[in-house]
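Colleague: Next come a sequence and a model predicted from it.
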Amino acid sequence: MRNICMIVSYDGTSYSGFQTQINQKTIQDVIEEKLERITGENIKIISSGRTDAGVHARAQVFNFHTNSSISSERWCLAINDWLPKDIIVRAAFDVPLDFHARKYAKSKTYVYSINNHRYKDVFKQKYQLHFPRKLNVEEMKTALEAIKGEHDFTSFCSLKSDKTSHIRTIHRATLEEYKHSDLEHRIDITISGNGFLRQMVRIIVGTLLEIGAGKKKSEDMITILNAKDRLKAGPTALPDGLTLWEVQYDIIDKKML
């Protein structure tokens, strides 16, 4: 028996998220079906975590157990020949039998990309939220500071959350603005933490957009956080701009991610 770990990139536009759902098209279902074709085994993969419908991934991590003798070097070629164009396995390697993609994850990083230009970018519109209204970027940066550290993120969590604890630790939260003449105006919000709640990053972004647009103030962020009330935060930003950037592990070489 072997335990194979894979790193996969996908465009989530056409899928109802990563995790299997009844009567829905998901990334997990597609990958498992292709692995079964290759190995002849009924394989169930274990991911680092779910991503919502429409959310993308640069480096989602999953593992599975198999008796297949396919070499580590050939796994990517074998499965990518079967996968659709919007899913690509970037790396595959053997890991210890007890490795578990979710339980062994140390932290995750998400990037939310906003197109703040007047017009949509025809080449990137599936991966950015188009928000043409003027934003106060400095206020948004100030507000981001409030979420760093360990907090109860109930205010920034879907009301449908099934987690018993909403306490999470944010290690990094940054906002970078990119302007290239009159052709591009992009804002990237990067958030890294030990775990994330359902729709947490999208609700944080929705709140930041209200702050940037002047509907809320930067100091409101800490007030919202302390309220532990979803109704106090901003709307849930659309999934288009959100990408799971990477998942960090102690036993996986960062160069593979």
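Modeller: Arrived safely. Just so it is clear, the structure is predicted and the values come from calculations on it, not from any experiment.
Colleague: For the rest of this, base every contact and every neighbour count on C-alpha atoms.
Modeller: Noted.
Colleague: Show the residue spans covered by the strands in the stretch 51-200 of the chain.
Modeller: Along the stretch 51-200 of the chain, counting by DSSP state E, counting those that start in this stretch, strands occupy 56-66, 87-95, 107-115, 129-130, 149-152, 167-180, 184-193.
Colleague: what's the closest of those strands to residue 138?
Modeller: Of all these, strand 167-180 sits nearest to residue 138, with 9.2 Å by Cα to Cα.
Colleague: how many degrees apart are that closest one and strand 184-193 in direction?
Modeller: Orientation check (axes from the mean of the first three to the mean of the last three Cα atoms, to 10 degrees): strand 167-180 against strand 184-193 gives 160 degrees.
Colleague: can you map out the helices along this structure?
Modeller: 27-39, 72-80, 137-144, 200-212, 220-227 (DSSP state H).
Colleague: looking at those, which is buried most?
Modeller: Mean neighbour count (mean count of other Cα atoms under 10 Å) peaks for helix 200-212 among the helices of the chain, with a mean of 24.
Colleague: what's the angle between it and strand 107-115?
Modeller: Counting by the same axes, to 10 degrees, helix 200-212 lies at 40 degrees to strand 107-115.
Colleague: Residue 87 versus the residue lying closest to residue 63 once chain neighbours are set aside, what's the distance?
Modeller: Nearest non-adjacent residue to residue 63, counting by Cα to Cα, 6 or more residues apart in numbering: residue 5, 4.2 Å away. Residue 5 sits 16 Å away from residue 87, going by Cα to Cα, to the nearest Å.
Colleague: hold the first one in mind and look at this next one:
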Amino acid sequence: MMPTFKLTIGFDGTKFSGWQVQPDRRTVQGAIQDTWQKITGEAVHVTASSRTDAGVHALGQVVGVSSATHLDAEQLHRALNALLPVDVIVKGVEMVTNDFHATYNAIGKRYRYRIYNSRCRPLFERDMVWHVPQMLDTEAMHQAAHVLVGTHDFASFQSAGSERESTVRTISAIEVQRGSGEQGALVEVDVEGNGFLYNMVRIIVGSLVEIGMSRRDKAWLAAALKACDRRQAGRTAPPQGLCLMRVDY
């Protein structure tokens, strides 16, 4: 049986059409598979913990690959980072048991969504944040988010196009924080849970921004959750603010 390797990777998703290989499109999966083939001569299929959308970033994406290569984890780590495009980096490579599956073995994930909350639009971070010019009440957002913590049916927070057998998920923590000093325009929303539906974090953030703008209140968020109806929740926040921070196994 071929050895199985677990890769922890980061990437800037700005110029990628998402994770999954697509014809004539630049994807993260395609970049890793092409680079692996250059190094080992093998055409492999790599599996990720999450299939991120176009424009979404990662600091802790986890990838699994079975390979007949005779290179060890350290050699693969060095070779991958030498040949991968500049917007993908391998943070670690380790050999794991053959029953490891990057998707199915994951028991938790942590996402961070970054909002640039200032009348002046961002320059250097424009591909990494959602620019919201209207001042947000981050304390109201933080307090309202507690309604979503726990095990619930999150059908109201799933976009069409990737329906799952169950829309029940558990969120263990949500934090909304504003930076201080020179970082005062930066608002970060951290969401941690055992799994996420399609666009779930982005819809949560879009809904919290409605509350931060004083257009909605906590009671509305609770009602939207209970409704199990996508039309009752807020907008889907744009992709560039989202980053997969960590995957737990």
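Modeller: Received it, and whenever you're ready, just let me know what you need. None of these values were measured; they are calculated from a predicted model.
Colleague: what's the TM-score here?
Modeller: Comparing the two superposed chains by TM-score structural alignment, normalised by the length of the second structure, the resulting TM-score equals 0.96, with 248 aligned residues with a Cα RMSD of 1.2 Å.
Colleague: So for residue 111 of the first structure, which of the helices of the first structure sits nearest?
Modeller: For the helices of the first structure, the distance to residue 111 of the first structure is smallest for helix 200-212, at 8.9 Å, taking Cα to Cα.
Colleague: got the contact list for that closest one?
Modeller: Contact partners of helix 200-212 of the first structure, identified using Cα atoms under 8 Å, 6 or more residues apart in numbering, comprise 110, 112, 134-137, 139-140, 143-144, 153, 156-158, 189, 191, 216-218, 221, 233-239, 242.
Colleague: try stretch 143-163 of the first structure
Modeller: With contact meaning Cα under 8 Å, 6+ apart, stretch 143-163 of the first structure is reached by 166-174, 197-201, 203-204, 208, 211, 218-222, 224-233.
Colleague: Centre-most residue in the second structure?
Modeller: By Cα atoms, centre = their mean, the second structure has its centre lying nearest to residue 244, at 3.3 Å.
Colleague: So what does it match up with in the first structure?
Modeller: For residue 244 of the second structure, the aligned position in the first structure is residue 244, judged by TM-score structural alignment.
Colleague: State the distance from that match to residue 105 of the first structure.
Modeller: Residue 244 of the first structure is 13 Å from residue 105 of the first structure, by Cα to Cα.
Colleague: same deal with residue 226 of the first structure?
Modeller: Using Cα to Cα, one obtains 27 Å as the distance from residue 226 of the first structure to residue 105 of the first structure.
Colleague: And residue 175 of the first structure, by the same measure?
Modeller: Between residue 175 of the first structure and residue 105 of the first structure the computed distance is 24 Å (Cα to Cα).
Colleague: With residue 194 of the first structure instead?
Modeller: Separation of residue 194 of the first structure from residue 105 of the first structure (Cα to Cα) stands at 8 Å.
Colleague: Same drill for these two, tell me which one is more crowded.
Modeller: Set residue 194 of the first structure next to residue 105 and count neighbours by other Cα atoms under 10 Å: residue 105 wins out with 21 against 16.
Colleague: ok, that one - contacts?
Modeller: Residue 105 of the first structure makes contacts with 48, 247-249, as judged by Cα under 8 Å, 6+ apart.
Colleague: same deal with residue 178 of the second structure?
Modeller: Taking Cα under 8 Å, 6+ apart as the test, what residue 178 of the second structure contacts is 138, 184-188.
Colleague: Only whichever of the residues you listed are buried, select them in PyMOL.
Modeller: A single PyMOL command selects the buried members of these (16 or more other Cα atoms under 10 Å):
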select buried, resi 138+185+186+187+188
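Colleague: Between the contacts of residue 178 of the second structure, which sits nearest residue 125 of the second structure?
Modeller: Using Cα to Cα, the contacts of residue 178 of the second structure come closest to residue 125 of the second structure at residue 186, 10.5 Å.
Colleague: isn't that closest one right up against residue 117?
Modeller: Yes - the criterion here is Cα atoms under 8 Å, and residue 186 of the second structure meets it with residue 117 at 6.0 Å.
Colleague: shared neighbours of the two, anything?
Modeller: By Cα under 8 Å, 6+ apart, no residue touches both residue 186 of the second structure and residue 117.
Colleague: Narrow the contacts of helix 200-212 of the first structure to just the buried residues.
Modeller: For these, buried by 16+ other Cα under 10 Å: 110, 112, 135, 137, 139-140, 143-144, 153, 156-158, 189, 191, 216-218, 221, 233-239, 242.
Colleague: Number of residues surrounding residue 94 of the first structure?
Modeller: 16.
Colleague: Give me the nearest residue to it, chain neighbours excluded.
Modeller: Of all residues not flanking residue 94 of the first structure in the chain, residue 4 sits nearest, at 4.7 Å (Cα to Cα, 6+ apart).
Colleague: again, but for residue 236 of the second structure
Modeller: Sequence neighbours aside, residue 203 is the residue nearest to residue 236 of the second structure in space, at 4.4 Å (criterion: Cα to Cα, 6+ apart).
Colleague: From residue 110 of the second structure, how far off is that neighbour?
Modeller: Distance from residue 203 of the second structure to residue 110 of the second structure, by Cα to Cα: 15 Å.
Colleague: go on, residue 167 of the second structure?
Modeller: 18 Å.
Colleague: Over to residue 136 of the second structure?
Modeller: 23 Å.
Colleague: ok so, going back, so which of the strands of the stretch 51-200 of the first structure is nearest residue 18 of the first structure?
Modeller: When the strands of the stretch 51-200 of the first structure are compared by Cα to Cα, strand 56-66 sits nearest residue 18 of the first structure, at 9.2 Å.
Colleague: Against the second structure, what's the mean shift for the closest one, could you check?
Modeller: Aligned to the second structure and superposed, strand 56-66 of the first structure gives a mean residue distance of 0.5 Å (mean Cα distance after the TM-score superposition for the first structure).
Colleague: who's in contact with that strand?
Modeller: Contacts with strand 56-66 of the first structure, where a contact means Cα under 8 Å, 6+ apart, come from 1-13, 39, 41, 43-48, 97, 99-101, 127, 240, 242-247, 257.
Colleague: got a list of what residue 176 of the second structure touches?
Modeller: Residue 176 of the second structure makes contacts with 138-139, 141-142, 187-190, as judged by Cα under 8 Å, 6+ apart.
Colleague: Now for those: which two are most distant?
Modeller: Across these (Cα to Cα), the longest gap, 14.0 Å, separates 139 and 190.
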